[in-house]
Structures are given as C-alpha cells and as structure tokens.
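Sequence first, predicted model second:
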Amino acid sequence: MCKDGFEFVSYSSPTAAVLQEIEALVESVEGGTGIVSAISFDHVLNCDKEMDCYFLAYAGSLLVGAATVFAPKADEGEIALCVRADHRRCGIGSALLAHAIEVLDRHRVASRILICDAKSVSGASFVRTHATTELFSEYTMGLSGGLPANVEGDVAIRVATDADVPRMAEICAAAYGDPMAESRQFIETSMIAVQREGYVGSVGTDLVAVCFISTSAGARSVNTVAVDPRFQGRGYGREFLTKILHAQPRDGLKVVLDVNSTNANAFRLYVRLGFEILSDIRYYRV
C-alpha cells in the first residue's frame, strides 16, 4: 500500500533483517530521550499466529515508521507505534494506526488499545487526536539496590513442567479473572516460548503461585506473576517472588517487570522488594 510517497507493508512474522531495521528505528527514536516507544518484539504469545502484527512505513528504502500489535487475548490488541522525528506530521502514524485497526477488525478483535509513554510530547498529541478514553497505566519497574533479602518459609519453588499447565492455568484464571480456556492457551504458549521459563510455587501439596522469567540480551523480565486468591494475604507472593529472584543467574542483567496501575497490592509488593518505576506507559481506548 502506498500513500503520499510512502510505502506501507505488514508482516505476521518478519525476517531477521526486517526485525533489525525495526530495532534500528526504535533506537533512533528512543535514543537519549528517556522515552519508551513500547514497540513489541515478543509476538510469540499472540493468540492468532496468522494475524499481521508488524506494520511498517518506508520512504524509499528507509524505514520511517513502525507499529506493532500485541494480542495475547482473542478480543484485545495493544497497538504501539513510533515514527522518525524528521518524518512526523506527515500522516505516517495515522496511516499505521488505521492499518493496524483494519487488521484487528478483520480478525474480529473488538478491543483496540493505543499505548504511549507518558513522557512523550508528540505521543500525547497523537493520543489526543486518535484515542477516546484513558484506561490505566502500566509501570515498568526495575530492581534497584540488589536482591531483596532471602526469606525462609513454607513456599517451595521449582521450574514448571507440562504436567503443571492445567493448575497454572487455573491459578492465572482465578488471579486475573480471565476465562479458563484463554488462560490455558496463554500458559501453553508461554511454556514453549524461546528464552522464557515457567516457575511454580507450592505450599505442602498445594501449587499456589506461578510466574515466568524472560531473558533477553539486556534484561531479565518477570512476567505473569499470579497467586491463587485462596492463598493470598499470607505473604506467599512475596516469599515466592523473592525466591525466584534469588534463583536467577548472577550475570549482571537488570531485572524488570510490568505492573498495572490499578493493581495496588502488586505495586506495593514490588516496591517492598526494591523495584522502582522506570517508565509509565498509558493505555487508551481507540
């Protein structure tokens, strides 16, 4: 698709060379600004593997804009985008967003969410034009000052196995309020994802907690932390996560996690463990 001298293309699974182009674009946009584009490179968890989730804009051979869709749920897609500073106000962002929404409509994804760093002035302007309602923030938090003090207690941790998947799905469905089938699919996909390892925590014979650790070149990310609601309020979540952190290699990678601003209990837990807010990504209905 071409518009006003720009060429627009989309992919469900781009080549390594295209991914490098996107990474270079993101680096050029984010570099030195302290602003996070929130462009997602981890689409293995997308519910529909055939759906295009990378949307690119070229001026000749130069990649000048990109949007991605992260859609681990069948009914919701998160759209992030970035455009080179010298190509803004040319309609590129609007065209990328429209293209992403068109694909989500085609795949019957009813809920479309635009995400934007709260510090981005140009992003705020874009949001005012294209979004309707601010929903919440997602804080990326980083562990500062070293690991929290290890704890002794009743929670035993281990690497998750395929046999744990049904119980892991039950815990996540109960903790997050998601449909069981959706949680089961998410856990199954997470278990086979590259550079992602699942952990479970048990108290006696009861499996009570779940999380995943994703490792990249720059960081170790804690994902999908969930404690069975029947066992919450007893300190098991703090003990579980502390032991998970101590089980990771001492390789110098920074440890990060994301938390929804509406999840006050989890936010307080992460602060007590020594995590600090690194970025504030706002979520908007479009």
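Looks like it came in fine.

When you work out contacts or count neighbours from here on, use the C-alpha atoms and nothing else.
Will do.

which residues in the stretch 151-286 of the chain form helices?
165-176, 180-192, 236-246, 264-272 (DSSP state H, counting those that start in this stretch).

in the longest one, what's buried?
Just to be clear, that refers to helix 180-192. For helix 180-192, a neighbour-count test (16 or more other Cα atoms under 10 Å) marks 180, 182, 183, 184, 185, 186, 187, 188, 190, 191 as buried.

for the helices of the stretch 151-286 of the chain, which one sits closest to residue 146?
Closest approach to residue 146 among these (Cα to Cα): helix 236-246, 10.3 Å.

got another, please set it beside the one above:
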Amino acid sequence: MNQRSVTGEIKTEVTASDRANIARLIEDYRLYEGVDCLVSLEEMLAPSGNKPAQLLHYQGDTLTGFTYLQHLRPDSEIEIYGMVHPDHRRKGVGTTLFEAAKAVWRRRGASGLLLVCDGALPSGKAFASANRGEYRFSEHRMVLDPANIKRPQWSQGQQVQFRRAEATEVPILTHLVSQAFEASEEAMENWITEAISADNQRFYIGLLDGLPIGSLRTVSIGEQIDIVTFGVLPPYRGRGYGRQMLLAIVDLLLEEHWPNIALDVETKNANALGLYESCGFRTIRTCDYYQVIEGGPARS
C-alpha cells in the first residue's frame, strides 16, 4: 500500500530494493550521528502479524526517511523508531512519517504510542518536544559479557528448577505473566498462544518444589537473542529465585553459542539493574521514551 503526501510518498510494503535502500539509510545515519540504529535491520524487517510494521518515505526514487513500529504485547503501547536522512531534515519528512504512525496506532487501537529516541542524541529529544511528546521513562540496553558473571553459592533447599515451557502450558504461562506484569489474563493468553508457536521465540518456567513461580521468554533475530518478559510472582521476589532463573538462561544460551545476548531494563529499576550487572550484563546505550500526545506537530 502506498500513500501520497505533500512531501513525498509513504510505502508500507518492503521490497528487495527497499531493503537495500533502508540499509544505506541506516549506514548514512550511523556515519552522520556517530551511533548505531536503535533496532537492527533484521529485527525491523522480520515478519510481523501486525502489519504494517514499517513506513518508508520516498521523494522520487530517494528513500528520505524510515519508521519501524513495534508492538511487543497486547497490553503494551506501540513503540516508534525512526530516522530521516541527514540531507532531508527540516523538510517535513519526519512529521509525515510521524502522522502516518499515529494513523496506524489509531487503527490498531493500542493502549498508547511511545516515541523512542537515543538518549545520546539531542535531535531525537528536540523532535519529541516539537511534537508534544511527554517524557515517560528511559531504558538501558544491556549486553552480556561472560567474563563479568558473578556466581553466588546457593544454600540447600533454595534451588529453582528451570526448564523450557511446552505449548500445552499456555495456562500456566498466562497466570505467571499476567500476575508478574499485572496484565489481563485474557489478553495474555491470546498473545502467549500465538508467541509460543513462533520459530524464534521460546518460553521458560522456573519452579520451586514443583510450583511455577516465574517465567521468561527469549526472542532471536539473526545472531542476537534477547531475554524478555522476565518476571517472578510477587510473593517470591527478593529471595534470589530470579537470579537463579537468569543465570540458568544465560548458561543455556552460552552453551548454544549465541554471540549476542541482550536485554533491556528501566534506568530507575535499581534492583533489576544491579541483578543484571552482577550476572554479567553491561550497558551499551540508553533510550528515552516519550508518550505521544495528540495535537499539531511541528515540521521536521
């Protein structure tokens, strides 16, 4: 589907030539800004059940801007990641893509819309401010450094059993995820049923004396695998069980020889940040999230 605008054309279907153009845009962005794109090309162009996930802005045959829409869970907001070519800024490209992204949000009926910016770039913050973005929170992107893993000695009787969840255990996962993240069980059940069948996703369960107390999920794109949806039931928090689960999945992924193991954590979540650092993760960048407020945007 293509959509004409006063500043060019919006495309939502990505062809092989579009993919090459996006790769060149990402490289030009990296050279100009001095930082990598927040999301890898492989992840942005991976198949999605919530199309369109990509919005491309063309001026003639030139790709001038690109936006990726990410919708992680049914209870979460849609996240917007975007870039405009350095030679085409302040010409309305960013605003056109932003308005197209808001139209997608309205059609999907998601709970909200978040604009994601690299915390090191003033340009992202300026765009969010000009478009009435209200700062919500920041997240650290962390990657595993196996040399820095600290392994405590566990006392007897405190061992968590850790295993991969089976497709028949959707009800158990639904209970664990909905309780850990205070989300609707109905929405979680539908999402987990779909996610657990995806080739690049796996769910795991932590058990204490046979009782499920926590879960996590891994999502792989190319050579990278992310640890996500990691939660422990409230009564079992602060007792070391989450650490056991995290180290168990880290060891499993290292045994599988994943070269890039990563996760995200809110900057204000001191307990989680300390846990991840002690388990060998280090921060490589920080992202700022801005809540999109409806209103008249500025040109960009």
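Done, it's in. Here the structure is a predicted model, which is why all the values come from computation and not from measurement.

picking that back up, out of the helices of the stretch 151-286 of the first structure, which comes closest to residue 59 of the first structure?
Checking the helices of the stretch 151-286 of the first structure against residue 59 of the first structure by Cα to Cα gives helix 180-192 as the closest, at 36.0 Å.

Please name every helix or strand in contact with that closest one.
When contacts are defined as 3 or more Cα pairs under 8 Å, 6 or more residues apart in numbering; DSSP states H and E, helix 180-192 of the first structure packs onto helix 165-176, strand 196-203.

quick one: stretch 183-199 of the first structure aligns where in the second structure?
Mapped onto the second structure using TM-score structural alignment, stretch 183-199 of the first structure spans residues 188-204.

With mean neighbour count and distance to residue 216 of the first structure as extra columns, can I get the helices and strands packed on helix 180-192 of the first structure in TSV?
Shown next, in TSV, are those (neighbours: other Cα atoms under 10 Å; distance: least, Cα to Cα, whole Å):
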stretch	mean neighbour count	distance to residue 216 of the first structure
helix 165-176	20	24
strand 196-203	20	9
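
Make TSV from these and add distance to residue 155 of the first structure to it.
Formatted as TSV, these follow (distance: least, Cα to Cα, whole Å):
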stretch	distance to residue 155 of the first structure
helix 165-176	16
strand 196-203	5
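
what residues are up against the aligned partner of residue 254 of the first structure in the second structure?
Aligning on TM-score structural alignment places residue 254 of the first structure opposite residue 260 in the second structure. Counting by Cα atoms under 8 Å, 6 or more residues apart in numbering, residue 260 of the second structure touches 143, 144, 223, 224, 225.

Was I right to think the last one contacts residue 264?
To tie it back to what came earlier, the one meant is residue 225 of the second structure. No - counting by Cα atoms under 8 Å, residue 225 of the second structure does not reach residue 264; the two are 11.9 Å apart.

Residue 214 of the first structure maps to what in the second structure?
So, by TM-score structural alignment, residue 214 of the first structure is matched to residue 219.

That match is in contact with residue 204, isn't it?
No - applying Cα under 8 Å as the test, residue 219 of the second structure and residue 204 come out as separate, 11.8 Å apart.

Need the nearest residue in space to residue 266 of the first structure, chain neighbours excluded.
Once flanking residues are discounted, residue 266 of the first structure sits nearest to residue 259: 7.2 Å by Cα to Cα, 6 or more residues apart in numbering.

how close does the one you found sit to residue 125 of the first structure?
As defined by Cα to Cα, to the nearest Å, residue 259 of the first structure lies at a distance of 25 Å from residue 125 of the first structure.

With neighbour numbers in mind, choose between these two.
residue 259 (20 against 10; other Cα atoms under 10 Å).

wait, what's in contact with the more buried one?
Per Cα under 8 Å, 6+ apart, neighbours of residue 259 of the first structure: 138, 139, 140, 141, 266, 267.

Report the secondary structure state of the third one.
So that's residue 140 of the first structure. strand (DSSP: H, G, I helix; E, B strand; the rest coil).

Tell me the counterpart of it in the second structure.
Aligned by TM-score structural alignment, residue 140 of the first structure pairs with residue 141 of the second structure.

Any idea how many residues pack against residue 154 of the second structure?
Under the neighbour criterion other Cα under 10 Å, residue 154 of the second structure is assigned a count of 10.

Could you dump the helices of the stretch 151-286 of the first structure into JSON lines and include distance to residue 25 of the first structure?
Shown next, in JSON lines, are these (distance: least, Cα to Cα, whole Å):
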{"stretch": "helix 165-176", "distance to residue 25 of the first structure": "34"}
{"stretch": "helix 180-192", "distance to residue 25 of the first structure": "28"}
{"stretch": "helix 236-246", "distance to residue 25 of the first structure": "32"}
{"stretch": "helix 264-272", "distance to residue 25 of the first structure": "32"}
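
what's the closest of those helices to residue 210 of the first structure?
Closest among the helices of the stretch 151-286 of the first structure, using Cα to Cα: helix 165-176, at 6.4 Å.

By how much does that closest one deviate from the second structure on average?
In the superposition with the second structure, the average deviation recorded for helix 165-176 of the first structure is 1.2 Å (mean Cα distance after the TM-score superposition for the first structure).

wait, what's in contact with whichever residue in the first structure pairs up with residue 178 of the second structure?
Counting by TM-score structural alignment, residue 178 of the second structure lines up with residue 173 in the first structure. The contact partners of residue 173 of the first structure, taken as Cα under 8 Å, 6+ apart, are 179, 180, 183.

quick revisit: selection in PyMOL covering whichever of the contacts of residue 260 of the second structure are buried, please.
PyMOL command restricting the contacts of residue 260 of the second structure to the buried ones, with burial defined by 16+ other Cα under 10 Å:
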select buried, resi 143+144+225
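
Strands - which of the contacts of residue 260 of the second structure land there?
Of the contacts of residue 260 of the second structure, the ones assigned to strands by DSSP state E are 143, 144, 224, 225.

how would you label the closest residue to residue 290 of the second structure other than its chain neighbours: helix, strand or coil?
Spatial nearest neighbour of residue 290 of the second structure, chain neighbours left out: residue 135 (4.3 Å); criterion: Cα to Cα, 6+ apart. Assigned with three-state DSSP, residue 135 of the second structure falls in the strand class.
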